[in-house]
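[1] Need a 3D model of the following:
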Amino acid sequence: MTLTTRSLLSSLLAAWCLLASPIAAAELQMTETDAAIEIASDGKSVLVYNKQSPPVPDGIDPIYHRSGFLHPVASPAGNVVTAAFPADHPHQQGIFSAWVRTNYDGREIDFWNLAGGVGRVSHERVVKTFTENESAGFEVDLIHHTVAEPKVDILRERWRITVQPTDGSYRCFDLQTTQQALTDKPLTVAKYHYGGVATRGPARWSLPSGKKAAAKASDADNNEPSEPISEIVDEHGHDRIAGNHHPTRWVTLSGTEGDDLVCITMLGHADNFRAPQPARLHPSMPYFCFAPCVTGEFQIAKDQPYEASFRFLVTDGKPDPAWIEQQWQAWCGDKAQ
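    Okay, the predicted model is just below:
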């Protein structure tokens, strides 16, 4: 599907949402600085796109600096559902995009694991900002490039981010990505167990593992609270273990903030490459990604771009799976059949 067609689809769906809602949509505001673009709803932040890397916290290696990702992403109540520089895996930041095991012109390039110093994905430029049908958004270009010599810009990735109007009870925004080779040589994305567009939640949502898990189980035997700090569930009701690498149309990550439960749900469009794409659900960390590379290798070339669309729903409280299904059906329209 072309960007023009996708833009038209987004506009039509935004209009549908307005007609379907009995409550007036909240007003969206967009602010751009040298460092970031922020979109807010009635003065409350919805998301921030980082044109420049936020300051790297003390104790974190500066190699983990990153531009070109979404964080913070917040719920209507202001609960943040993403993380930047989590101490356990500081290369996983907010909502980001990268491939792990790739080959370009005989070189093995890892764009995901920044500590390797081989490749990374960086913000290049803002293409435009826009408002249409009461939605607000922007288009930006990111570059997938090598860090190690010889330095090469391999892919240009265009993000179109659109925040949709809602009744204020939830947040809704779309991420459309198009990746295209910048040289005459294609990038081969190898079969691998993760890679693609990812969502990373706060480090405090991480589950205990190993000895810590055993200690937690022991505490539970002593009548201590044993509710999970967070959970990941796919459209089939599968958890982190059963759902890992299973094709799915959507995934929900939920976690506790004080006494509150907050969730972010990521929907994959029916038109996506290899849809429904397999999802990598991490067994203990609050992280998942839609990973078409799980089922085999593919190439991204000048005349063979990679295109995908994702919708994000952010809620205070756990969303009803039936409601998520309705959202997916309305978003995909005829393609949902």
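[2] going forward, measure contacts between C-alpha atoms and count neighbours the same way
    Noted.
[3] Check which element follows the biggest helix by length in the chain along the chain.
    Longest helix of the chain, by residue count under DSSP state H: helix 3-20. Per DSSP states H and E, the first helix or strand lying C-terminal to helix 3-20 is strand 28-32.
[4] what packs against the helix or strand just after that next one?
    As assigned by DSSP H and E, the chain's next helix or strand after strand 28-32 is strand 36-41. If contacts are counted by 3 or more Cα pairs under 8 Å, 6 or more residues apart in numbering; DSSP states H and E, strand 36-41 sits against strand 28-32, strand 44-50.
[5] ok, 10 Å please
    Secondary-structure packing of strand 36-41 (3 or more Cα pairs under 10 Å, 6 or more residues apart in numbering; DSSP states H and E): strand 28-32, strand 44-50, strand 69-73, strand 135-146, strand 153-163.
[6] which residues are in contact with the longest helix of the chain?
    With Cα atoms under 10 Å, 6 or more residues apart in numbering as the test, helix 3-20 has contacts from 2, 24-25, 132-135, 158, 160, 162-167, 174, 176-178, 307, 309, 327, 330-333.
[7] Another for comparison:
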Amino acid sequence: MLNPRYCLSLPLLLAAFGAQAQTTVAQITVQTGGYDRYNSPVRYEIGSPGLSDTSGLVLYQLEGKVRRAVPARLQARPAAVEWQLNGHVKAGVTLHYELVREKGAAVPPARDNVTVAKDDSAVTVLAGNKPVLRYYHAVVPPPPGADPAFERSGFIHPAWTPGGKVLTNIHPKDHYHHFGIWNPWTDTQFEGDTVDFWNLKKRSGTVRFKQFYATDGGFRALQEHVAFKKDGKEKVAMNEVLDVAVYASDGETFMWDFTSILRCAGPSPITLNKYRYGGGFAIRGNAAWNNENSAVLTSEGKTRKNADSTHARWIKIAGNLDNGMAGLLILSAPDNFRAPQPVRVWPEKDQQGQVFAMFSPTKDYSWTLEPGKTYTQRYRIITFDEDPTPAQAEAYWNDFAHPVQVSSKRNQKNGSPGR
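    As a prediction, the model looks like this:
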């Protein structure tokens, strides 16, 4: 899986290099397999502990007698090259690449980079010069007049489309505890107490940002799930690493991965009880969306009329805003708990037609987390300004669930054989 953090930009060649000195590092083969691909992420582990000098490394795609330079990045630890396929590539296709070292390579333009801007409140991740998402590490207070219990950190808002449209909403009057894109658990048992990390007004628990592990190509943050004990003390019940990796944009979509890694914070287990919502991946949609100008579709063909409490591999939300169509596609990994996971979708007549949807892993089954074990939930998000067809949504999910196959022939002078 592509993860663009700890990465350095690879040179992008803007013109032919002629007879410059070259050293081939690896010949790489990518097979699309049984699925059509759309801007698919590709990762090749170089597998050379001695490859410390990354200057002049260039990735070419070989198309007959033509060699085309490909925008790519180099991850330093472990050494790996990362790029994306160009647009739609059909099933059963084999692509050939060459990783070489050359002199005089140009620095890629800013539009090919994923960057992070950080301030005292939030980190904003950009693809080129366009914002993709913002994550709040500072505590955000509720609107004036609301209960101060509705403050929180550790959530994403806004999430944008490439056209700059905002997809999310926080602190809506009907649910002050809704925070854009977030994932607390609602009904849990911890050390003999029932703890609700979702409904903040209960003052039973909350989720807090603790620290960043990385802010390159996205962010990797530690979030603490804090239980408020009956004696007035606080205790961290779960530690969560939230890993958000953003890909370079193709100009038509933004793509990013949302990975939640849960561990018990101490020797006590915690049970995530069966409940209709909580955990996984939740979104409160733009306040302008309603049951007349937006629609929800799942991988099983369900809509707002009948999606709630069904299971799905993906959820698509799309609707009109003042500045045009906007939406997002949420893909749930096949190895997630209870996959294909149950979904919570507000029916058309609920909450004046406002949009709320989520993958809720414990909607129909309890889940006990044991100390010393790690529990991972993976989701991929594609945001768009033009509504993809169900076939395109299915192709995106197949690409996420069944990545392209990568193999190589290595130049032995540059290290051990690649994988």
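[8] out of the contacts of helix 3-20 of structure 1, which are buried?
    25, 134-135, 158, 160, 162-166, 174, 176-178, 307, 309, 327, 331-332 (16 or more other Cα atoms under 10 Å).
[9] Which residue ranges of the stretch 201-337 of structure 1 form helices?
    Secondary structure of the stretch 201-337 of structure 1 (DSSP state H, counting those that start in this stretch): helices at 211-221, 321-332.
[10] Point out the most buried one among the ones you listed.
    helix 321-332 (a mean of 16; mean count of other Cα atoms under 10 Å).
[11] how about Gln361 of structure 2, what does it touch?
    Quick fix: residue 361 of structure 2 is Pro, not Gln. Applying Cα under 10 Å, 6+ apart, the residues contacting Pro361 of structure 2 are 185, 272, 274-281, 311, 336-344, 367, 377.
[12] Just the buried subset of those residues, written out for ChimeraX, thanks.
    Buried subset of the contacts of Pro361 of structure 2, written as a ChimeraX selection, criterion 16+ other Cα under 10 Å:
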select :185,272,274,275,276,277,278,279,280,281,311,336,337,338,340,341,342,343,344,367,377
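[13] Now, the contacts of Pro361 of structure 2 that are in strands?
    Mapping the contacts of Pro361 of structure 2 onto strands (DSSP state E) picks out 272, 281, 311, 341-344, 367, 377.
[14] Most widely separated two among those residues?
    Leu272 and His311 (18.4 Å; Cα to Cα).
[15] Same list, the helices of the stretch 201-337 of structure 1, but as CSV with distance to Cys289 of structure 1 please.
    Shown next, in CSV, are the helices of the stretch 201-337 of structure 1 (distance: least, Cα to Cα, whole Å):
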stretch, distance to Cys289 of structure 1
helix 211-221, 24
helix 321-332, 18
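[16] Compare those helices and report which one is nearest to Lys44 of structure 1.
    Nearest of those (Cα to Cα): helix 321-332, 22.8 Å.
[17] Centre of the chain to the closest one, how far?
    Its chain's average C-alpha position is 18 Å from that of helix 321-332 of structure 1, according to Cα atoms, centre = their mean, to the nearest Å.
[18] so where is it in structure 2?
    Using TM-score structural alignment, the residues of structure 2 aligned to helix 321-332 of structure 1 are 390-401.
[19] do stretch 62-82 of structure 1 as well
    Using TM-score structural alignment, stretch 62-82 of structure 1 corresponds to residues 148-168 of structure 2.
[20] That stretch: end-to-end distance?
    By Cα to Cα, to the nearest Å, the extent of stretch 148-168 of structure 2 from end to end equals 22 Å.
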